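Chemist: what follows is a predicted protein model with its sequence.
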Amino acid sequence: MNMPSGGSFQLPPLALYIHIPWCVRKCPYCDFNSHAAGPTLPEQEYVDALLADLDADLGHVHGRELTSIFFGGGTPSLFSANALGRLLDGVERRVRFARNIEITLEANPGTFEQAKFRDYRGLGINRLSIGVQSFQEAKLKALGRIHDGNEAIRAADMARAAGFDNFNLDLMHGLPEQSIEDALFDLRTAIAQGPTHLSWYQLTMEPNTVFWSQPPVLPEDDLLWDIQEAGQALLAEQGYAQYEVSAYAQTGKAARHNLNYWTFGDFLGIGAGAHAKLSSPSGQIMRTWKTRLPKDYLDASKPFQAGDRLLTADELPFEFLMNVLRLSEGVPAALFSERTGLPLAQLDGARREAEARKLLLADPQRLTASREGQLFLNDLLQHFLP
């Protein structure tokens, strides 16, 4: 058990992740648990399974309310408002919603219908995350995307018209044959749409993807560095503060659901392949994962949960810091004991080593990666491996 000295373990905030695994088409760079949709989706059966999955996990709630819900995928916006409404009603009957709950839905421009999105807003979904990736035709084609740049701009217009005053645009950089000018064009076009939040991250080659086995030619490292520096300067100039490695937000618009991940909060995970991080009042912390293939997840003879793993006291420093050090301003040092139940002194030796290498700021009150530590986060985390 991981018990804080001198008191009982304080349970962290609780969020809910809901995975909807279908897409119109699988993108060649995507390593998420997503599957090409057929002519019809098993909406009702899948909602039934999600609620049964949640029922099986209710023992992990321990009286907490949900601070946020995130519909990820796949492409959750393929589901009708009726299906998502029935799901949200079912979730709220089982777990209390915080008064100011943030509910985010991932959507792709090719799935936008203004009436549908107005209905989503009416359900209480109050944040969209729109997967744009680029506004340039050649880049979108190279990425295997099904929308074009104009559709991406119309999607942002329709989001506002449907009542969403809080939305994120997802953009990639380091794309095949991308120049600094290309990358800045995408950023400027995105900023012109008035999003409250931008996710701007580098394309990487992940195992079990088409790009892994058939890699495109990507920009050289020096150019990638120049793109990143120029893009970060532009975002800062336009009022988007970098609060995490690849997340930029207007004042007060950081994604609360993701902040819960990065501050080592708890989250339930329901749906095919969903992961969860769960704490118990005794101080034990566990990670769980659900059955991956939709056909198996929908098979009533098979369990929803595919596995779990209890984190040991030796693993917790790395698990905690792997998340919080992604944040530009880090976290109060006291949060380590609050979230893990371990004494802060357990980090002392590794902290001194990381500070000596200028990867961690020498601040006894906070745990914050230096600028160099953020750029070489894996090197920094090596100091905290069990």
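Modeler: Perfect, thanks for sending it. Predicted, not measured: the structure shown is a model, and the values here were computed from it. Residues are numbered from 1 along each chain as shown.
Chemist: drop to CA atoms for contacts and neighbour counts, all remaining ones
Modeler: OK.
Chemist: quick check, central residue of this structure?
Modeler: Closest to where the C-alpha atoms of the chain average out (Cα atoms, centre = their mean) is Asn258, at 5.5 Å.
Chemist: list the residues that contact it.
Modeler: Contacts for Asn258 (Cα atoms under 8 Å, 6 or more residues apart in numbering) come out as none.
Chemist: for Arg99, grab the count of nearby residues.
Modeler: Around Arg99 there are 9 other residues, counting by other Cα atoms under 10 Å.
Chemist: kindly report the same for Phe376.
Modeler: As a burial measure, Phe376 scores 13 neighbours (other Cα under 10 Å).
Chemist: included below, for side-by-side comparison, is a second structure:
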Amino acid sequence: MSSSTSLQCPPLSLYIHIPWCVQKCPYCDFNSHGQKQQTLPEAEYISHLLDDLAKDAPLIGDRPICSIFIGGGTPSLFSANSIARLLKGVNSRVNLLTNAEVTMEANPGTIEAQRFADYVAAGVNRISIGIQSFQPSKLKALGRIHDEKQAQNAAQIAKQVGLNSFNLDLMHGLPKQSLDDALFDLKTAISQKPPHLSWYQLTIEPNTQFHSKPPKLPEDELLWDIQEKGDALLQAAGFQQYEISAYSQKGQQCQHNLNYWRFGDYLGIGCGAHGKITLPEQSRIIRTVKVKHPKGYMDLTRSYTYESNTVTPEDLPFEFFMNRFRLIEPCPKQDYLDFTGQSLDEHTSNNLQAAISKGLLTETLTHWQVTPLGRRYLNTLLETMV
């Protein structure tokens, strides 16, 4: 058991989940539901989101919220008027910083110029566009509803509507993907000049269509090749890797994601949304999960919160490092003391030393730093920390 220090509140974000999408992709394990009805219950759902937030607000008091992320599903299925009502309601219920980053996920198949401009007018200042690939055969294999022209068009519109920043989401390691295929996608994405790129490997997750009918994915050797050559391409184009699967131009990191990986706090509202909140006066950190299915979530006879658990002191070290070691930046030792509220125990110290001896980590008096080897074998590093 670790001895305790004074538990500090880290920065605070807000995650909002909108669960509907046009159709469920075969690789997707997020809490999303294909749109069955012609019209979505937008007004009703937003009323519930704001009620959910009001019920959670006592957990945070007047702590300022530094970023909002509206994820899904496909939030861009909701009208700009609905998003404006949502953000106005958030602003009246919590202390939202005036310069807060407000990101919304969008699908290229649901985007047009006026709609984008209206989202900006509603208060969205950053858009994340789920492109995944620019090649028709790959988009078809992934079950995406857009084509390559819509993908490029969405990026062009994002540049024109007055956003602070935008992100393109891209996958590699796709079914039957060659090195040339993967680099073509990356070069096409880079040519759109996005301030931020999320570039991550397709993984087969439980409870997905791909899990029950697995496609043939590239061999490990090819995956390393894609990663290595892709990384070189991104660096040459001025992108800096700041997290295992996130690259940005200078100063364009996603603040919401940074806070998440730095073991920051976040309220989670909406179907299946997860939250993490530090309660210093009670010397504990809680994790919350909201009711998953829209029907259950919008049932007025029950609570929005499905479960709320205190993170045990034994689990805190691993949870901290599991998040923090995804980042390329050095990890201040003071953050560990402040945001877990405990000093290093013998077990955790031994784990850190084991990771250092394997070349996965380096250490100074004030920081830990994941090495290039540690980034390449992140799972091994995290297993060392258990």
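Modeler: That came in fine, so what should we check first? All values derive from a computational prediction rather than experimental measurement.
Chemist: quick one: the residue nearest to the centre of the first structure from Leu128 of the first structure, how far?
Modeler: Separation of Asn258 of the first structure from Leu128 of the first structure (Cα to Cα, to the nearest Å): 13 Å.
Chemist: again with Glu151 of the first structure
Modeler: Using Cα to Cα, Glu151 of the first structure is found at 16 Å from Leu128 of the first structure.
Chemist: same deal with Pro176 of the first structure?
Modeler: Using Cα to Cα, Pro176 of the first structure is found at 27 Å from Leu128 of the first structure.
Chemist: ok so, going back, more neighbours: Glu151 and Leu128 of the first structure, which one.
Modeler: Neighbours per residue, other Cα under 10 Å: of Glu151 of the first structure and Leu128, the larger number sits with Leu128, 28 against 18.
Chemist: where's the more buried one, which helix or strand?
Modeler: Per DSSP states H and E: Leu128 of the first structure is located in strand 127-133.
Chemist: what number of residues lie near the counterpart of His256 of the second structure in the first structure?
Modeler: Per TM-score structural alignment, the equivalent position to His256 of the second structure in the first structure is His257. Using other Cα under 10 Å, His257 of the first structure has 22 neighbouring residues.
Chemist: excluding chain neighbours, what is closest to His257 of the first structure?
Modeler: Ser68 (5.5 Å; Cα to Cα, 6 or more residues apart in numbering).
Chemist: tell me, how many residues neighbour the one you found?
Modeler: Close neighbours of Ser68 of the first structure, defined as other Cα under 10 Å, add up to 23.
Chemist: next, the angle from the lengthiest strand in the first structure to strand 127-133.
Modeler: Assignment by DSSP state E gives strand 97-107 as the longest strand of the first structure. With axes from the mean of the first three to the mean of the last three Cα atoms, to 10 degrees defining the directions, strand 97-107 of the first structure sits at 20 degrees from strand 127-133.
Chemist: ok, Glu329 of the second structure touching Gln241?
Modeler: No: counting by Cα atoms under 8 Å, Gln241 is not a contact partner of Glu329 of the second structure; they are 9.6 Å apart.
Chemist: neighbour-wise, which of those two wins?
Modeler: Set Glu329 of the second structure next to Gln241 and count neighbours by other Cα under 10 Å: Gln241 wins out with 21 against 15.
Chemist: in contact with that one, which residues?
Modeler: Neighbour list for Gln241 of the second structure: 247-248, 328 [criterion: Cα under 8 Å, 6+ apart].
Chemist: after the longest strand of the first structure, which helix or strand is next?
Modeler: Next in sequence after strand 97-107 of the first structure, counting helices and strands by DSSP H and E, comes helix 114-122.
Chemist: which residues belonging to that next one are considered buried?
Modeler: Within helix 114-122 of the first structure, the residues scored as buried using 16 or more other Cα atoms under 10 Å are 114, 116-121.
Chemist: would JSON lines of those residues with distance to Leu360 of the first structure be doable?
Modeler: What follows is the buried residues of helix 114-122 of the first structure, written out as JSON lines (distance: Cα to Cα, whole Å):
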{"residue": "Gln114", "distance to Leu360 of the first structure": "47"}
{"residue": "Lys116", "distance to Leu360 of the first structure": "47"}
{"residue": "Phe117", "distance to Leu360 of the first structure": "44"}
{"residue": "Arg118", "distance to Leu360 of the first structure": "45"}
{"residue": "Asp119", "distance to Leu360 of the first structure": "46"}
{"residue": "Tyr120", "distance to Leu360 of the first structure": "43"}
{"residue": "Arg121", "distance to Leu360 of the first structure": "42"}
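Chemist: now the longest strand of the first structure on the second structure. Mean distance?
Modeler: Superposing on the second structure places strand 97-107 of the first structure at an average distance of 0.7 Å from its equivalents, by mean Cα distance after the TM-score superposition for the first structure.
Chemist: distance between the helix or strand hosting Phe184 of the second structure and the chain's centre?
Modeler: Counting by DSSP H and E, the element that carries Phe184 of the second structure is helix 179-191. Mean-position distance between helix 179-191 of the second structure and its chain equals 23 Å (Cα atoms, centre = their mean, to the nearest Å).
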